[in-house]
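Student: just need the structure, nothing else, for what follows:
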Amino acid sequence: MGIPDSGDRMEPADFLPRHRLQSLLDHLLQQGFEILAPQVRDGAILFRPTQHVDQLPRGVTQQQAPGHYRLQQGDSPRCFSWANGPQAIKPLTFTPQETLWRSELQADGSLRFHEAPVVTRATAVIGIRGCDLAALALQDRHFLERIEDPLYRQRRDSLLLIAVDCSHPADTCFCASTGDGPEAQTGFDLALTELAEGYRVRAGSVRGESIMRALPLVASDATLRQEAIEQATQARCQQRSLPAFDPAGLIHQSEHPAWDRVADACLSCGNCTSVCPSCFCHSEAEAPTLDGQQSEHQREWDSCFSEGHSYIHGLHVRPDTRSRYKQWLTHKFGSWVEQYGRSGCTGCGRCIGWCPVGIDPLQVLRELGEEVK
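Tutor: Sure thing, here's the model as predicted:
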């Protein structure tokens, strides 16, 4: 397979040879963007500030299974031959902890309130997967459409999203069955398909088109186009799939023995909700200074698996692991359908890989679905 000649313009210029990938980063840096891209940190793939392609996880692959996540180093020139890391881009918009406002005690005993400013910088994120773009769209539905969250809006508007189609889904992935991957479909400014000798590039916004015009692209030939088709077809052949079930029926399966079986294994640690790219549960609390003169009202990630999350005056609505797991599963796959027209799951499989006891919620859904049938 050869790289097309740069003088061949019969086809649109949409291919970036591998040795020219740095030109993309250089252009973004020249435009004033901070770049976040995948890097290997502490045995996982994490988004970190990046300025050179040598920082990308070249040759890195993954092994994922229930309760298992391991990276392996190979000699492939590819930089994106892995499925995902423990976090998507949720922390960049819905931050783990932030101050919503500050209050100050006045001499007359009244309180003066101050907005908490958000300092953002134009940020380009490279390497986003299709399942995570779908999860971001769900976050947008909650934080921008139902009631607009100004802090979320400011962070969201600062992002330039560059997706990379997933070519090596993990054994825990099932995005093909949810319709959210492995290719990036919507919500990106620019999307790349990594092939053996480089990247096919497509734009998803006006900003993306502007970036494409600035890159040293050449035209794809028929061989490259066929390679992209075959790679996408192979990536859709995933071991797991979302089972057929009645979302509304989940809520009425209160006495199904599947809830007891999963409660016996579940630790209520909240790992699944922490790594989930669409979960948005949070708590709010006051953080006063020691002298009592000032206070910050803070919001931080919470989990429906925590005891305090279901507490109301004098009562825990969900007092045990069984009821908490039921709340999570029925909300993710049942209530979301009623609220937003689709489930809250995009098939990334993180909840399976990062569960310390290897619980697979797809298996629980199958058990419940068999009862409904």
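Student: alpha carbons only for contacts and neighbour counts from here, please
Tutor: OK.
Student: what about stretch 98-111, distance to the chain center?
Tutor: 36 Å (C-alpha atoms, centre = their mean, to the nearest Å).
Student: so where do the strands sit in the stretch 201-350 of the chain?
Tutor: Ranges of strands in the stretch 201-350 of the chain, per DSSP state E, counting those that start in this stretch, are 218-219, 282-288, 294-301, 311-312, 315-316.
Student: and the gap between Asn271 and Trp82?
Tutor: In this view, Asn271 and Trp82 are 21 Å apart by C-alpha to C-alpha, to the nearest Å.
Student: cool, and His27?
Tutor: From His27 over to Trp82 the distance is 25 Å, taken as C-alpha to C-alpha.
Student: more neighbours, the two?
Tutor: Shown here are His27 and Trp82; by other C-alpha atoms under 10 Å, Trp82 has more neighbours (22 against 14).
Student: go ahead and confirm the more buried one touches Asp171.
Tutor: No - between Trp82 and Asp171 there is no contact under C-alpha atoms under 8 Å: 11.2 Å.
Student: burial check on Gly311, number of neighbours?
Tutor: One correction, residue 311 is Tyr, not Gly. When neighbours are counted by other C-alpha under 10 Å, Tyr311 registers 13.
Student: and for comparison, fold this next one:
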Amino acid sequence: MTGGTSEGVVLGVDGMEELVGALIRRGRTVVGPTVRDDAIVLAELTSAAELPYGWGVELEAGRYRLRRRADRMAFAHSAGPQSWKTFLHPERARQWSADRAPDGTVTVTEEPDRPPSYAFLGVRPCDLRAISTQDRVLMGGRYADPVYRGRRTGTFLIVVECVEPGATCFCVSMGTGPGLSGDCDLVLTEVHDEHGHRFWARAGSEAGTEVLAELSGRPADGATVTAAGDAVTGAADRMGRTMPQTDLRNLLRGSMDAERWNDVAARCLTCGNCTMVCPTCYCTTTEDVTDLTGDHAERWRVWDVCYDLDFSYVHGGPVRSSGRSRYRQWLTHKLGTWHDQFGSSGCVGCGRCIVWCPVGIDITEEAHALHAEAGAEEERGGQAGER
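Tutor: Got it, this is the predicted structure:
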């Protein structure tokens, strides 16, 4: 059985249009997947007709291509170049502006973020876990991020369970999918078989129940529920990638001097693409800008990456000056020390970092290589002890 319960309703394709309409009538800005610029991207939707019906994707390390499907499924595609972080933790946010009057007085104005009331349609289970991870990072401590909190609070989440994973997906290894694994307002499972194209919809909150009650669905039947469950189970069996079956935190902790870091450093461009597309990376820095007169200044918060030389800069130079040390920092934090900070892994298995790496570096391949090297070292140590 998939996430939720066997209750709920079955919606036809027209039900998606009703769903988008019901959300818009509530004043929601609906964001979901659509085809644009030869990719499936996240953008504001004014109609369910903008969903990527009949489109799939071909993924590999360093490769992304749209492809036409033989059916009209709307959500049978894998993670695209964006995540919901784009809307909840935006790339740029102005914090304040300052203006100097002719008499020399300076007025500083804080910049309150006034986000729309979002409804996210098509959140994957791995991305739902990513959102909950960023909730802990950006709202879970004493100092909640006001921009994130303002955008996240009240966001209506519609999760779509995965029925067709990509070649770079490994959510099963991270325990984040392909079925529902968290709280949301609505959950959908898309089914396309000899009985037609439809969606099994279940409510996960009071707000979700209210929306679902407005849609012209029929009670969930056994055939649809079974087909939906089989589709999600089948997706779990067809994952394109895996992580090694070991404690990744201990593996990374014991691999700080591994030879493999030299191998990946010879390929890594330290461009930071993997952090840009990652749904959980959260680091930022600040930039101050002025106009040509010097009478107006602004401070902006912008995304930052641990591949940047300035990221670890202290008096005398950067702490991590080599590409080897910067890639190692990213991977050991993502899979290892994130646990110490936030109580979970920083990776949800979406595979975006693999697809959008210009040279095709594969996080699962690197983890397997480190595991193999650690095993070989342990074996050599055992043999030396026997002698």
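Student: and the TM-score between them?
Tutor: TM-score of the superposed chains, computed with TM-score structural alignment, normalised by the length of the first structure, equals 0.93; 363 aligned residues with a C-alpha RMSD of 1.7 Å.
Student: rewinding a little: looking at the strands of the stretch 201-350 of the first structure, which is buried most?
Tutor: The highest mean neighbour count among the strands of the stretch 201-350 of the first structure, using mean count of other C-alpha atoms under 10 Å, belongs to strand 218-219: a mean of 21.
Student: so how far does it sit from its counterpart in the second structure?
Tutor: Comparison of strand 218-219 of the first structure with the second structure after fitting gives an average deviation of 0.9 Å (mean C-alpha distance after the TM-score superposition for the first structure).
Student: which helices and strands does that strand pack with?
Tutor: On a contact count with 3 or more C-alpha pairs under 8 Å, 6 or more residues apart in numbering; DSSP states H and E, strand 218-219 of the first structure meets strand 13-17.
Student: equivalent range in the second structure for the next helix or strand after the strand it packs on?
Tutor: Using DSSP states H and E, the helix or strand that follows strand 13-17 of the first structure towards the C-terminus is helix 21-30. Helix 21-30 of the first structure lines up with residues 16-25 of the second structure when matched by TM-score structural alignment.
Student: can you check stretch 115-125 of the first structure too?
Tutor: Under TM-score structural alignment, stretch 115-125 of the first structure corresponds to residues 110-120 of the second structure.
Student: pull the number of nearby residues for Leu235 of the second structure.
Tutor: Slight slip there: residue 235 of the second structure is Ala, not Leu. 21.
Student: my error: substitute Asn273 of the second structure in the last question.
Tutor: Counted by other C-alpha under 10 Å, the residues lying close to Asn273 of the second structure total 18.
Student: check which helices and strands whichever strand or helix holds Phe113 of the first structure sits against.
Tutor: Assigned by DSSP H and E, Phe113 of the first structure belongs to strand 111-115. If contacts are counted by 3+ C-alpha pairs under 8 Å, 6+ apart, strand 111-115 of the first structure sits against strand 97-105.
Student: the strand it packs on: average distance to aligned residues in the second structure?
Tutor: Once the two models are superposed, strand 97-105 of the first structure sits on average 1.9 Å from its counterpart in the second structure (mean C-alpha distance after the TM-score superposition for the first structure).
Student: next one: that strand to chain centre, how far?
Tutor: The chain centroid and the centroid of strand 97-105 of the first structure are separated by 28 Å under C-alpha atoms, centre = their mean.
Student: distance check, the residue nearest the centre of the second structure against Glu58 of the second structure.
Tutor: Centrality entry for the second structure: nearest residue to the mean C-alpha point is Pro279, 3.0 Å, by C-alpha atoms, centre = their mean. According to C-alpha to C-alpha, Pro279 of the second structure stands 20 Å off from Glu58 of the second structure.
Student: kindly report the same for Leu138 of the second structure.
Tutor: Taking C-alpha to C-alpha, one finds Leu138 of the second structure at 33 Å from Glu58 of the second structure.
Student: more neighbours: which of these two?
Tutor: For Leu138 of the second structure versus Glu58, neighbours defined as other C-alpha under 10 Å are more numerous around Leu138 (19 against 15).
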